[in-house]
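Asker: just a sequence and a predicted model for now, questions to come.
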Amino acid sequence: MALAIVHHPAFDALFDEAHRFPMSKFTRLAEILVEDGLAPNGFFQPIAAPEGWLELAHDAAYVEAVLAQRVDRATEKAIGFAVDERVARRSRCATGGTVLAARLALERGLACNTAGGSHHAAREGGAGFSVFNDVAVAASVLVADGEVGRVLVFDCDVHQGDGTARIFANDHAVFTLSIHGERNYPHPKAASDIDLGLPDGTGDEAYLAVLPDLLRTAFERARPEIVFYNAGVDPHAEDRLGRLSLSDAGLAERDRRVIGFFRERDVPVAGVIGGGYSRDIEALSRRHTILHRVAGEFA
């Protein structure tokens, strides 16, 4: 069975090429998956997340402001771009995509979104290129609907998943883990259930060496019925905002070890692409496909 991959054209909000957020990577990522035969049956297309889903993880006033495109200037500055109609739709569809990927993972064992990982958005508002916290919404939807009782968020983006940590700080149903660059954004850090801040220039060998103990500890403490895996590629050596110096092979082996650990234990995994920042959209988009290529080994 081919890997279940979720995509929607609205994931690309059509930013100008000069914008510091590489929005066009979402379109090119999907094109590469098709060109390389990784999506032989096409994509699963999500619905835009309804208001009720969004309010499980975000304040109702903030949700209404995004949907009406009335987000205040201070919050837009924290996010890093204006929340217009295209951005609002993109954020709802990406969130719906992670919910769909999670439900597909519960059915099939594994599924991946071609967006997601917007982990800086907290309950009160967005930040760090994150409008809605798609993983937090998806985890909250599954728990609220009784589809799962225990969730693990395993976040390997180079930036700490501070929004996710804050949303679930007092929620024993969702266990949060973040492996990130200690000196990187955000400042200050939040408190996840497990945090590991790594030094600049860590590299493949040292990064991969920390995974076994983290995986075992997270599994034993969380006892998850589903794992949301944030496979950010911004730890890469060539990423504009990373500094951990991983290679393509290192990212692939990271994904293989994380996904393999949980699938060997029959725990469903929903993958999201997380961060990745480069002016070279082709190289960046191909780097994001590492998640889908490796996940395909387990499908």
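Answerer: Yep, it's here. Numbers count the residues shown, from 1 in each chain.

Asker: for the rest of this, base every contact and every neighbour count on C-alpha atoms.
Answerer: Noted.

Asker: pretty sure C156 is touching H180, no?
Answerer: Yes - look at C156 against H180 with Cα atoms under 8 Å: they come within range, at 6.4 Å.

Asker: residues contacting D239?
Answerer: 233, 276-278 (Cα atoms under 8 Å, 6 or more residues apart in numbering).

Asker: can you tell me which of the residues you listed is nearest A74?
Answerer: Set against A74, the nearest of these by Cα to Cα is Y277 (23.2 Å).

Asker: name the element that closest one belongs to?
Answerer: Secondary structure assigned from DSSP states H and E places Y277 in neither a helix nor a strand.

Asker: helices along the protein, start to end?
Answerer: For the chain, helices defined by DSSP state H occupy the ranges 25-35, 51-54, 60-67, 73-79, 85-108, 134-144, 162-167, 203-222, 248-264, 281-296.

Asker: may I see those helices arranged in JSON lines, with mean neighbour count and distance to Y229 as well?
Answerer: Output for the helices of the chain, formatted as JSON lines (neighbours: other Cα atoms under 10 Å; distance: least, Cα to Cα, whole Å):
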{"stretch": "helix 25-35", "mean neighbour count": "19", "distance to Y229": "18"}
{"stretch": "helix 51-54", "mean neighbour count": "18", "distance to Y229": "20"}
{"stretch": "helix 60-67", "mean neighbour count": "18", "distance to Y229": "25"}
{"stretch": "helix 73-79", "mean neighbour count": "16", "distance to Y229": "22"}
{"stretch": "helix 85-108", "mean neighbour count": "24", "distance to Y229": "10"}
{"stretch": "helix 134-144", "mean neighbour count": "24", "distance to Y229": "9"}
{"stretch": "helix 162-167", "mean neighbour count": "25", "distance to Y229": "13"}
{"stretch": "helix 203-222", "mean neighbour count": "15", "distance to Y229": "12"}
{"stretch": "helix 248-264", "mean neighbour count": "19", "distance to Y229": "8"}
{"stretch": "helix 281-296", "mean neighbour count": "21", "distance to Y229": "10"}
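
Asker: ok, back up a step: of the contacts of D239 - the most surrounded one?
Answerer: In terms of neighbours by other Cα atoms under 10 Å, the contacts of D239 top out with V233 at 30 neighbours.

Asker: tell me how far that residue lies from F132.
Answerer: Noted for V233: a distance of 20 Å to F132, by Cα to Cα, to the nearest Å.

Asker: next one for the comparison:
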Amino acid sequence: MLKIAFDPIYAHPLPEGHRFPMIKYELIPEQLLHEGTITPDNIFAPVPVEEEIILLTHQSDYWNKLKNLSLTPQEERRTGFPLSQQLVQREITIAQGTIDCCYFALKHGIALNVAGGTHHAFTNKGEGFCLLNDIAIAANYLLSKGVALKILIVDLDVHQGNGTAEIFQNNPAVFTFSMHGKGNWPYKKERSDLDIELPDNTDDKLYLAILRETLPLLIEKEKPDFIFYLSGVDILETDKLGKLSVSKAGCKERDRFVFEQCIYHKLPVVVSMGGGYSPRVADIVDAHCNTFRLAKDLYF
């Protein structure tokens, strides 16, 4: 059965001006349920992740600042959100959702977290709407338990996974692959194991050609036993922050190709949604829903 992590706290209310990036989290499962792609049985609500698991990835000083709501004003501004206990609760719930998805993926081949993809969170700081790095937390958890020995992170959000790159810069058990806009934020990039920088206005043809040339060879070379996939839809031509020119059909084909490679190589994959900032929320929701629709069609 397709399993999807979602908790209402994912879409918790924020002050005016901060709500738009969050509304998609409640609309995605609503749409999938409405159209019959999923039923309530497909959805599970994770509990908050344990502190000791967070500390496998994030420095204790930083985590203590988060849980005690004691970030400096500058540190808080960097995250893009006003810090609150509810926001911290949201982050630790998302992280456990990604961990839980790992076990469902091991059983069924794939599982998806409606939120997550918080790849701008570093070991010791947050930025870009990211406080804790859910994929990094889940990857380190799998490694600590011996569930996985070599992990590949496929980050296809339009922004570089700079926090993820920093976290795993000295860890040969995790290979970080980020394909992102060259001219996009963050303007000071970190160094992933493989970075592919795309020029502004990259279209379907170029985007998919690069992905098709890169991913199969990368899997063959690195031989991972587990994949995390960050499926941001901010690559869309409609995205107000993305600077690329990928159509919704091209974005869907991207997801299809990643899933087909995972199926071909018999690799479990956990998907976190990542970014999406098109002016019409319907475009964001539909593009994200395509990822879930494909997962159901290809795996079940």
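Answerer: Perfect, thanks for sending it. This structure is a prediction, so every number in the text was calculated from the model and none was measured.

Asker: quick TM-score on the pair, please.
Answerer: Put the two chains on top of each other and the TM-score (TM-score structural alignment, normalised by the length of the first structure) is 0.96; 298 aligned residues with a Cα RMSD of 1.3 Å.

Asker: other SSEs contacting the strand ranked longest in the second structure?
Answerer: With secondary structure taken from DSSP state E, the second structure has its longest strand at strand 174-181. For strand 174-181 of the second structure, the contact count by 3 or more Cα pairs under 8 Å, 6 or more residues apart in numbering; DSSP states H and E identifies strand 151-155, strand 194-198 as packing neighbours.

Asker: contacts only, for the residue nearest the centre of the second structure.
Answerer: Geometric centre of the second structure, nearest residue: G117, 2.1 Å, by Cα atoms, centre = their mean. By Cα under 8 Å, 6+ apart, the contact set of G117 of the second structure is 133-135, 230-232, 272-275.

Asker: same thing with C93 of the first structure?
Answerer: Contact analysis of C93 of the first structure by Cα under 8 Å, 6+ apart lists 8, 10-11, 46-49.

Asker: distance-wise, check S144 of the second structure relative to P8 of the second structure.
Answerer: In terms of Cα to Cα, S144 of the second structure sits 29 Å off from P8 of the second structure.

Asker: rewinding a little: with respect to E205 of the first structure, which of the contacts of C93 of the first structure is nearest?
Answerer: Within the contacts of C93 of the first structure, the smallest distance to E205 of the first structure is 33.7 Å, found for F11 (Cα to Cα).

Asker: ok, now which ones touch the counterpart of that closest one in the second structure?
Answerer: Using TM-score structural alignment, the partner of F11 of the first structure in the second structure is Y10. Contact partners of Y10 of the second structure, counting by Cα under 8 Å, 6+ apart, are 22, 25-26, 90, 94, 115.

Asker: filter the residues you listed by whether they're kept in the first structure.
Answerer: Mapping the contacts of Y10 of the second structure onto the first structure (both residues aligned by TM-score structural alignment, their matches' Cα atoms under 8 Å) leaves 25-26, 90, 94, 115 still in contact.

Asker: any chance of those residues in a markdown table, plus distance to T291 of the second structure?
Answerer: Formatted as a markdown table, those follow (distance: Cα to Cα, whole Å):
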| residue | distance to T291 of the second structure |
| --- | --- |
| Y25 | 14 |
| E26 | 16 |
| R90 | 22 |
| I94 | 18 |
| A115 | 13 |
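
Asker: circling back to that earlier point, out of the contacts of C93 of the first structure, who's the most crowded?
Answerer: For the contacts of C93 of the first structure, neighbours tallied by other Cα under 10 Å; top is F11, 25 neighbours.

Asker: if we can go back for a sec, spatially nearest residue to the residue nearest to the centre of the second structure (excluding sequence neighbours)?
Answerer: G274 (4.3 Å; Cα to Cα, 6 or more residues apart in numbering).

Asker: looking at it, the one you found is touching D157, isn't it?
Answerer: Yes - between G274 of the second structure and D157 there is a contact at 6.4 Å, judged by Cα under 8 Å.

Asker: which residues are common contacts for these two?
Answerer: With Cα under 8 Å, 6+ apart as the test, G274 of the second structure and D157 both reach 230-233.

Asker: ok, of those, which one's closest to D204 of the second structure?
Answerer: Nearest to D204 of the second structure among the shared contacts of G274 and D157 of the second structure: V233, at 13.1 Å, using Cα to Cα.

Asker: now for that closest one: which residues touch it?
Answerer: Neighbours of V233 of the second structure in contact, by Cα under 8 Å, 6+ apart: 157-158, 251, 273-276, 284, 287-288.

Asker: if we go to 6 Å?
Answerer: 275-276 (Cα atoms under 6 Å, 6 or more residues apart in numbering).

Asker: and it, how close does it get to V147 of the second structure?
Answerer: 30 Å.

Asker: also Q74 of the second structure?
Answerer: 38 Å.

Asker: again with N42 of the second structure
Answerer: For N42 of the second structure, the distance to V147 of the second structure - Cα to Cα - is 24 Å.

Asker: same question for A209 of the second structure.
Answerer: Following Cα to Cα, the distance that separates A209 of the second structure from V147 of the second structure is 33 Å.

Asker: what of L211 of the second structure?
Answerer: Distance from L211 of the second structure to V147 of the second structure, counting by Cα to Cα: 28 Å.

Asker: ditto for E222 of the second structure
Answerer: Shown here: E222 of the second structure relative to V147 of the second structure, a distance of 17 Å by Cα to Cα.

Asker: repeat for P199 of the second structure
Answerer: The gap separating P199 of the second structure from V147 of the second structure is 38 Å, by Cα to Cα.

Asker: could you dump the contacts of Y10 of the second structure to JSON lines with distance to L194 of the second structure?
Answerer: Shown next, in JSON lines, are these (distance: Cα to Cα, whole Å):
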{"residue": "M22", "distance to L194 of the second structure": "30"}
{"residue": "Y25", "distance to L194 of the second structure": "30"}
{"residue": "E26", "distance to L194 of the second structure": "33"}
{"residue": "R90", "distance to L194 of the second structure": "30"}
{"residue": "I94", "distance to L194 of the second structure": "26"}
{"residue": "A115", "distance to L194 of the second structure": "24"}
